[in-house]
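> give me a model of this one.
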Amino acid sequence: MAMHAIANSPPPSGSSSEATNEILAELIASLFLSRPSLNSSSSIAIDRVERSVPYPSRARSGFDISQLPAEIICEIFERFMEDDSVHPVFDDTPRPLVSYTCRSDPTKLGQICSRWRAVAVNLPKLWSNILIYNPKPSQVYLTNVWLERSGKNPLNLEVDYNSGKRQYDVRSEAQILRSFIRHLTRWKKFRFNVSVKVLGLFYALTDSPHKPLILESVDLDFHDLLPHRRAEEGVDGILKYFHSCPTLRQVVWHTRELDRFPQHAPSQLTHVHARFSVSIDDIMTFLPQIPLIQELQIESLRRPSKDTAGTVSLPLLLQHLRLLRILSHEVRGTSFIARLTCPSLESLEINHSNDFPESNQDLQEIPRFLHRSGCRLQKLDLRDAGRNITGAELEKCLSDSPLQSLTYLHIWISHISDQMVGLLSRKSPTGLHQFAPFLETLDLPSCETSDGLLANMVSSRWYEALDDNLSTPVGHLRKAVIFPGKYFGPIDEAFFSTKVLY
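Below is the predicted model:
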């Protein structure tokens, strides 16, 4: 009803109408020109081309853009609020933000004309994602404006600060959090990196009759908690309160709040990010309690508190796990995957470091794990700072692994050798690459190879011909990030210096 009234309100007249038409023309052009997705490996290249195309003026062609139906204007506004930064941008602005990757300001939409303002104010979706960075007094009033305009929409809320400066207005932070809490029943996702000085606001929720009825994601971190150890009991009560929400699916647990998996964690969790140090045995004890787990991220593996050498158990079946990310230090990440079977796994990251320069990983656990799981892995990210991983060992690990569905590969070891590049270059008699034939993104940060091998390998996999030989079969590769260990030879230098491979 409200949207129908807006659509039929009188359009602006005179010179302001012409100015509005020009601005509308640009937005409509950007809407119907295919806007690149941030997930696309070729997004940067496409974005450069698109920005160089002049937007056609629909006003000059005789079409009065101000007469657009409200539904079309709403769609334009929603596209305007989509993510537009490939990398997060940390702006210390006096206003609320939509997200770290969206620099659009919805208040500007209401500055064009009265009709646009009416549509924007009555479109709750524009105001339902609120990021407060470095809380300050100027954000308090604007936060309340955004919350009022968000109507009854679910809210995605975030409060963060500049960890380098560690200076922001805690009083403003408390005022903003009080405003958020007044809309508690609409919280869908929140990430709060806040001071322990506002802990009382959260603890009061445990006795509140109001509940976050649609809460799906919780990420709560009191960044200055460590000097206040007596607050731990209060933090545990707050986490228990949020864990009791029947709709909760995603959690991030921080080392300042936890040093073990909480006993009150809900069984329906699908996404768990543990940012505290935990042993493999503790993880294996916890995982059967969350059978629906889809994404598991472990920040730090620690040694068990007691000797469990000789303990043998069947691999645990995680039927729904799609993403597994392990950061390990001394304790081998491959020791963890040796105890799992994951038939639905799509993404695997093992990032291992060690106090000693030698790696203690058993890379052959990776092909054993993948064969046992029978999954169609699409993303593999393997990083190891150890210097004793040979090219032959890495080549055997990858060639023994079933990676025919792989689309993303990042390998970071002390150096990538000829053997690894040879694996990536080999083709079958049919002309398809034998290893990961559908690879779209390749990241090799440290290469020490014979001159010309890298250029030939990338050329053979690129999605379009990079030379005049148009008869050469093209592959699927759309992004290649290649760095030499020391320097490129003349052939590779000439190849990579003249091409932007993304």
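
> please count neighbours and contacts with C-alpha atoms only from this point.
OK.

> okay, now L409: neighbour count?
19 (other C-alpha atoms under 10 Å).

> ugh, typo on my part, it should be P246
P246: 16 neighbours (other C-alpha under 10 Å).

> how about it, secondary structure?
coil (DSSP: H, G, I helix; E, B strand; the rest coil).

> return the residues in contact with it.
Residues in contact with P246 (C-alpha atoms under 8 Å, 6 or more residues apart in numbering) are Q268.

> for the helix or strand hosting D492, list every residue counted as buried.
Assessed by DSSP states H and E, D492 sits inside helix 490-497. For helix 490-497, a neighbour-count test (16 or more other C-alpha atoms under 10 Å) marks 492-493, 495-496 as buried.

> stretch 256-263 too?
For stretch 256-263, by 16+ other C-alpha under 10 Å, it's 256-258, 260-261.

> mind checking the end-to-end distance for it?
Using C-alpha to C-alpha, to the nearest Å, the end-to-end distance of stretch 256-263 comes to 17 Å.

> tell me which of the buried residues of helix 490-497 is nearest to S217?
F496 (42.7 Å; C-alpha to C-alpha).

> gap between that closest one and I413?
Counting by C-alpha to C-alpha - F496 and I413 are separated by 21 Å.

> let's see this one next, to set against the first:
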Amino acid sequence: MSSHIDRIPLELLEKVFKFYASDGLTEPSLGSTIRPSSLTSTLSFSASPFILGAVCSLWRETSLAMPCLWSSLAVYRPRYAQIGTIRLWLERSKEVPLSLYLYEPFIPDPANEEARESILFLFLRHAHRWKHFYAKLSGDHPAESLCTLPINDLIMLESVELDFREHVGDYGSPWLSFYKISSLRRVTWDSSSAIRGAHNFAPWSTLTHVKLPLVPNLTIDSLLKNILYAVNLVDLEVAMSMPLEPLPPPPARLKCVSEAALESLRAQLPPGWWERTISDAVALGRAMQREENLRTALFAPIDLPNLQSLKIHAHGRDAAPLLDRLKLPELKSLHILHYTTYPVAPSTRYIIALLERSGLYKLDTLSIYDPDMREDEVVKLLTSRRLQALRKLELLVSSVGDNTVQLLFVRRGMQYRLPYLTHLVLPDCVTSEGMLLKMVVSRQPLLNTVKFCVTADTPMSDVAKLRKLASRTGFCLSTV
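So this is what the prediction gives:
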């Protein structure tokens, strides 16, 4: 008698295989320093199509007939012993686009530097199929083999993430090669390359997804000089040390002039590209005109017409100095993490100002991390009519009490706040007994996920009743 698993339709079995191998990329866990060398589908998961093929002949035939299962390969701690398996893995991927990950731990192993170079060379033989390339490398000269990329072969590459640790180079020279690839859309810089200015030479006008780490002495103006060209940017994550005082608002009479200057800049290619084909005198004149337009354009908020997701790691004080300089009419997701050290009281006014300036009523996700933020600032934010389309709200602040919870309470027959909310994360809940429970119950069944911290001041009867509610319904409760 055949087992139930043998009677699974082939189409369903293929979907199960794809789900098994499709865990998203995240950094290896803290235990990665003792993690052994491995070949898997992603760095964060132990999935391997070889495991599927070892179950039975049917599964082996199915896995070999699915090149997409072999299209993602993560090499952790490169070793010579892996090369034969890597070659076979790449052969089985046929001609499908490749996602390749190469990771070396922080402490390099000189004995395996040659193995790393051999694996990179093997990857380069399939350069015409690269779609995503991730490399986190150690050693004295980890990027040398990437400085001679076959640019003309890299016709499918969309995404690049590089981390060379303490590597010293001229503006992260491998990046200059990657920038020449016309299909490049997503970049994640490492700190070493960003400190040396690699982001200043990027093709910002064609990028859609950007992640920029914390760069010492990076000013808001210098960042804006880059992203003002980013008319196609959809997702931006940036870490910055914020100045204590934001720039004062520009005079009203400069608004139209600034917008015209911005349009003029965007009509041209970014600095340093087009001057090479014209005479020195004309180039100098155009460069002077561009500098004048640049100074004028930075007076007004920079409009990023396609940006949908923004994540800011704000060091020193809140993100007001940066967000005050932006206009984001298509923003759907806003994540702000405050690592405050300056004596500036955390505020939410600049978030409301951004939404108003952008004419925005459709923000879907809002996440704020700020251990120093007071509850009255949270209340001011949640009462804004600009947030009424929110589905996901994460408040990682000092604590919330009755004022916040009561604001979210739904009363029948009355208009209430955040009517589409499905996902809610709260910090320490210092509330009256029954308040938290009533709020959650009043929002059922639309509110299907709630997470909050339990402290000595949290009513335990509310926690017990919420757990009972979660056990008998589809409601998801998570407490810390």
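
> of the buried residues of stretch 256-263 of the first structure, which is the nearest to L177 of the first structure?
Closest approach to L177 of the first structure among those (C-alpha to C-alpha): E257, at 19.4 Å.

> what residue in the second structure is paired with the closest one?
Aligning on TM-score structural alignment places E257 of the first structure opposite S193 in the second structure.

> just give the nearest non-adjacent residue to its match, would you?
G172 (4.7 Å; C-alpha to C-alpha, 6 or more residues apart in numbering).

> which position in the first structure pairs with that neighbour?
Per TM-score structural alignment, G172 of the second structure is aligned with D236.

> who touches L437 of the second structure in this structure?
Neighbours of L437 of the second structure in contact, by C-alpha under 8 Å, 6+ apart: 462-463, 465-466.

> give me the nearest residue to the counterpart of K332 of the second structure in the first structure, chain neighbours excluded.
With TM-score structural alignment defining the correspondence, K332 of the second structure maps onto E346 in the first structure. Nearest non-adjacent residue to E346 of the first structure, counting by C-alpha to C-alpha, 6+ apart: L377, 4.3 Å away.

> show me what that neighbour lines up with in the second structure.
Under the alignment (TM-score structural alignment), L377 of the first structure pairs with L363 in the second structure.

> likewise D281 of the first structure?
Checking TM-score structural alignment: D281 of the first structure goes with D221.

> the stretch 301-450 of the second structure: helices as residue ranges?
320-323, 349-357, 375-382, 402-407, 435-442 (DSSP state H, counting those that start in this stretch).

> average offset between the last one and the first structure?
Mean deviation of helix 435-442 of the second structure from its aligned counterpart in the first structure after superposition (mean C-alpha distance after the TM-score superposition for the first structure): 1.3 Å.

> the first structure: matching residues for that helix?
The aligned range for helix 435-442 of the second structure is 453-460, by TM-score structural alignment.

> the match of K332 of the second structure contacts G374, doesn't it?
No - counting by C-alpha atoms under 8 Å, G374 is not a contact partner of E346 of the first structure; they are 10.9 Å apart.

> which one's more surrounded, the two?
E346 (18 against 14).

> surely D259 of the first structure and S279 touch.
No - D259 of the first structure lies out of contact with S279 (C-alpha under 8 Å); the separation is 10.6 Å.

> sorry, back to before: contact partners for the residue nearest to E346 of the first structure?
Taking C-alpha under 8 Å, 6+ apart, one finds 345-348, 403, 405-406 in contact with L377 of the first structure.

> how far away is it from V145 of the first structure?
45 Å.

> try L199 of the first structure
25 Å.

> who has more neighbours out of those two?
L199 (17 against 13).

> counterpart of that one in the second structure?
Superposed on the second structure with TM-score structural alignment, L199 of the first structure falls opposite A143.

> so its match touches F164, yeah?
Yes - assessed by C-alpha under 8 Å, A143 of the second structure is found in contact with F164 at 7.1 Å.

> any common contacting residues for the two?
Common contacts of A143 of the second structure and F164 (C-alpha under 8 Å, 6+ apart): L137.

> now the residue lying closest to K131 of the second structure once chain neighbours are set aside, what's its secondary structure?
With sequence-adjacent residues excluded and distances taken as C-alpha to C-alpha, 6+ apart, K131 of the second structure is closest to L157, at 4.1 Å. Per three-state DSSP, the secondary structure class of L157 of the second structure is coil.
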